[in-house]
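*Asks:* sequence plus predicted model, see below.
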Amino acid sequence: MRHLRTLRRGLLSALFLAVWPLAAGAQDGAAKESADGIEDADPAWIITGQFSNDLFGGSDRHFTHGMRLSALSPEGIVPDFIEEAGKALPIFPDKGRLRVTYSLGQEMFTPERIELRELIEDDRPYAGWLYAGVGLVSATDDRLDNLELNVGMVGPASLADKTQIEYHKLIGVQVPEGWDNQLENEPGIVLYYEHKWRSLWKAKEGDVPLLADLPLLDKLQFDVTPHLGGALGNVYTYGAGGLTLRIGDDLPADYGPPRIRPALPGSDYFRPNDWFSWYFFAGAEGRVVLRNIFLDGNTFQDSHSVDKYPLVADLQAGVAVMLGEQLRLAYTHLWRTKEFREQDAPNQFGTLSLSVRF
């Protein structure tokens, strides 16, 4: 237990050290914004909480639970050295508006038959992932770039076993019995990059005349947002591409709600223009997977593993609502194709997210 407490303190300390220099530079950044005459820079912090669970899909297996808490900084408080480094990368546009994102998260994975104590050779390993992240986000009117580094632990140090066991006791369902077979402790690192093109095509007001006179539909909009991205590290290594379709009101307010990776990208960012706005969305993503520690097993020692499929696809649909120009609430339902050869059926799970501007 002592090494677990030490790990938790270490992750929180690392996050604090990453946040502190950025927070300390806030006044300098604000002064620079005023001196340069930049108008309409977003001054708000955005805090987002996400809760993903396969119970929304009627099962309790494979990717079974995930939580993520993130904080997106206002524009104008990014320290000069981070801003210069970001703009020096060819993946970021010169005129992009930069913000920094910080995150803490936990994910857990189990086989289908959690009532068994013995190792289940033909099903995926028990595994957990506890991480802290820091990233750089660049936005323009028509594109969004997100580069994020996650660092943490896979294995018992992730505390996934204790979290799931206590949660199942609390809600009175089957307690998982096989966590003694989980992957071994291993430091994890993964670098993510995502690029989105906003509004490949977007309808203007009045383009849908049959709906224009109905309440809440008088400003109906439609957009298509393709994306490319990938991950590199001992936790995940993959390339991804896909698109998202949206229909609703005030679509430029964001790039879709955030999701827990690997999944179709959204955005922690949102900035509505009305007191109430909404949209429905649907999307698809394909991934070429070279490395998935939760299927391939530990990197540096022997462990349980399964024979993964190199190609995985996600389909998703959901709804997002923004209230009072301060809150965004969204639900996403995701269907994922089989990830390994012994898997009996595709998986599905849901994600609730709540974002607050202040």
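*Replies:* Now that the structure is in, tell me what you want to look at.

*Asks:* going forward, measure contacts and count neighbours with C-alpha atoms only.
*Replies:* Fine.

*Asks:* next up, the contacts around the nearest residue to residue 280 once chain neighbours are set aside.
*Replies:* The spatial neighbour of residue 280 that comes closest, neighbours along the chain excluded (Cα to Cα, 6 or more residues apart in numbering), is residue 319 at 4.4 Å. By Cα atoms under 8 Å, 6 or more residues apart in numbering, residue 319 lies in contact with 278-281, 330-332.

*Asks:* also residue 122?
*Replies:* With Cα under 8 Å, 6+ apart, residue 122 has these contacts: 306, 342.

*Asks:* check which helix or strand covers it.
*Replies:* With secondary structure defined by DSSP states H and E, residue 122 is part of neither a helix nor a strand.

*Asks:* with residue 116 instead?
*Replies:* Short version, using DSSP H and E: residue 116 is in no helix or strand.

*Asks:* what's the neighbour count on it?
*Replies:* Look at residue 116: counted by other Cα atoms under 10 Å, it has 13 neighbours.

*Asks:* for comparison:
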Amino acid sequence: MSINAQSNNEHLELKIDNDKLVLVDKYYTSGLFLTYRKDLEDSFVFKKENDNKLQLNITLGNETYTPTNLRSTDSRDFDRPYAGWFFIKTEIGKIKTNSAFFIAVETGITGEEALSGKIQTWAHEFFNIDVPTWTEEIESKFLVNLKAKYIWNAFFNKNQAFKYVIEPSLGTKDIYISNSIEYAFGKLNTFNTSSRNNFIDRTNTNELFGLISIGHKYVLHNTLIQGSLDYNDETFTTNNVPHIFEFKIGGSLKFKRNTLKLIYNFNTKETPLSSSHSFGTLSFSRNF
């Protein structure tokens, strides 16, 4: 392996989710994430062995959720609460030839301290869009979640691959289990270096592929919709829909150290009064 490949073991990604990319403005309306990733040379949480590699991921993120009716100050007009989520997530993964396992701790805050309302209000005023009222925003809380993720991969041939992902989450923010199946096609790198998994590729091998994914998420509790686990919130909350179906289609281009992704996301309704929702994802990342 070259000296360049040996040192090329870190990765930085900026990802933007926004439903304005698909001309919508409601529910999960925006997300901004900065993620640092690093290949680990020594055992940490997991044992480092010859047939695997270890990767550390640290994400700082902000998510914004709004009802359909942005102008109303009467929560009786809302199909979901206003909610902001500002968090940091630390994840460690063990990556093998055709499978990977990750565990993560996610901690953050809701309420005005999450700054989602201030950021969205400023953006809407700047672009002269309907300014949301942020009436009865989900209360300020400090929340903690433990998450796990298992990925299993199978190549049909060098240009086609199938991936299965299962991800449970347990904590004071949300409790759920999700399953998804993804089909990728195009110029694909090996599973443990592919940008479709956000794994670090020290060799900087180019990659170009499309993807289609379908999934199901069973949600037992979502604090950003239902409030605290004890259901004693004073601000507006509502019930969640436990079964959510998800669909994604998009593509990725990796050229040398850089990766660009564009994805269309769709999910069925999350509350009884809401409807299905779509949003776009745009990300850029670079190895260094």
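*Replies:* Received, thanks. Just so it is clear, the model here is predicted, and its values are computed rather than measured.

*Asks:* work out the TM-score between the chains.
*Replies:* Overlay of the two chains. TM-score (TM-score structural alignment, normalised by the length of the second structure): 0.90; 282 aligned residues with a Cα RMSD of 2.2 Å.

*Asks:* related to what we said a few turns ago, the residue nearest to residue 280 of the first structure pairs with which position in the second structure?
*Replies:* Using TM-score structural alignment, the equivalent of residue 319 of the first structure in the second structure is residue 251.

*Asks:* and the host helix or strand of its match, how far from the chain's centre?
*Replies:* Secondary structure from DSSP H and E places residue 251 of the second structure in strand 243-255. Relative to its chain's centre, strand 243-255 of the second structure lies at 11 Å (Cα atoms, centre = their mean, to the nearest Å).

*Asks:* any idea which helix or strand comes after that strand?
*Replies:* Heading C-terminal from strand 243-255 of the second structure, the first helix or strand you meet, by DSSP H and E, is strand 258-267.

*Asks:* with the first structure superposed, average distance for that next one?
*Replies:* Comparison of strand 258-267 of the second structure with the first structure after fitting gives an average deviation of 0.5 Å (mean Cα distance after the TM-score superposition for the first structure).

*Asks:* in that strand, what counts as buried?
*Replies:* By 16 or more other Cα atoms under 10 Å, the buried positions in strand 258-267 of the second structure come out as 258-267.

*Asks:* and the strands in the stretch 151-288 of the second structure, which stretches?
*Replies:* 160-171, 174-187, 207-222, 243-255, 258-267, 277-287 (DSSP state E, counting those that start in this stretch).

*Asks:* which one of these is the most hemmed in?
*Replies:* Ranked by mean neighbour count, the strands of the stretch 151-288 of the second structure are led by strand 277-287 with a mean of 20 (mean count of other Cα atoms under 10 Å).

*Asks:* matching residues in the first structure for that strand?
*Replies:* The aligned range for strand 277-287 of the second structure is 347-357, by TM-score structural alignment.

*Asks:* which other helices and strands contact the longest helix that the first structure contains?
*Replies:* Scanning the first structure for the longest helix, with DSSP state H as the assignment, gives helix 2-24. Counting contacts by 3 or more Cα pairs under 8 Å, 6 or more residues apart in numbering; DSSP states H and E, helix 2-24 of the first structure is packed against strand 127-139.

*Asks:* next one: the equivalent of residue 28 of the second structure over in the first structure from residue 33 of the first structure, what distance?
*Replies:* Taking TM-score structural alignment, residue 28 of the second structure has residue 63 as its aligned residue in the first structure. Relative to residue 33 of the first structure, residue 63 of the first structure is positioned 43 Å away (Cα to Cα, to the nearest Å).

*Asks:* looking at those two, which is more packed in?
*Replies:* Remark: of residue 63 of the first structure and residue 33, residue 63 carries more neighbours, 22 against 17, as counted by other Cα under 10 Å.

*Asks:* the first structure: matching residues for the lengthiest helix in the second structure?
*Replies:* The helix spanning the most residues in the second structure, taking DSSP H as the definition, is helix 116-126. The counterpart of helix 116-126 of the second structure in the first structure, using TM-score structural alignment, spans residues 160-170.

*Asks:* mind listing what's buried in that stretch?
*Replies:* The neighbour-count check on stretch 160-170 of the first structure (16+ other Cα under 10 Å) flags 160-161, 164-165 as buried.

*Asks:* and those, which is closest to residue 243 of the first structure?
*Replies:* residue 160 (31.9 Å; Cα to Cα).

*Asks:* next, the contact list for that closest one, please.
*Replies:* Residue 160 of the first structure neighbours (Cα under 8 Å, 6+ apart): 106-108, 127-130.

*Asks:* cool, and residue 339 of the first structure?
*Replies:* 308-312, 346 are the contacts of residue 339 of the first structure under Cα under 8 Å, 6+ apart.

*Asks:* and for residue 283 of the second structure?
*Replies:* With Cα under 8 Å, 6+ apart, residue 283 of the second structure has these contacts: 13-16, 259-262.

*Asks:* CSV for these, including distance to residue 153 of the second structure?
*Replies:* Shown next, in CSV, are the contacts of residue 283 of the second structure (distance: Cα to Cα, whole Å):
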residue, distance to residue 153 of the second structure
13, 23
14, 25
15, 24
16, 26
259, 21
260, 22
261, 20
262, 22
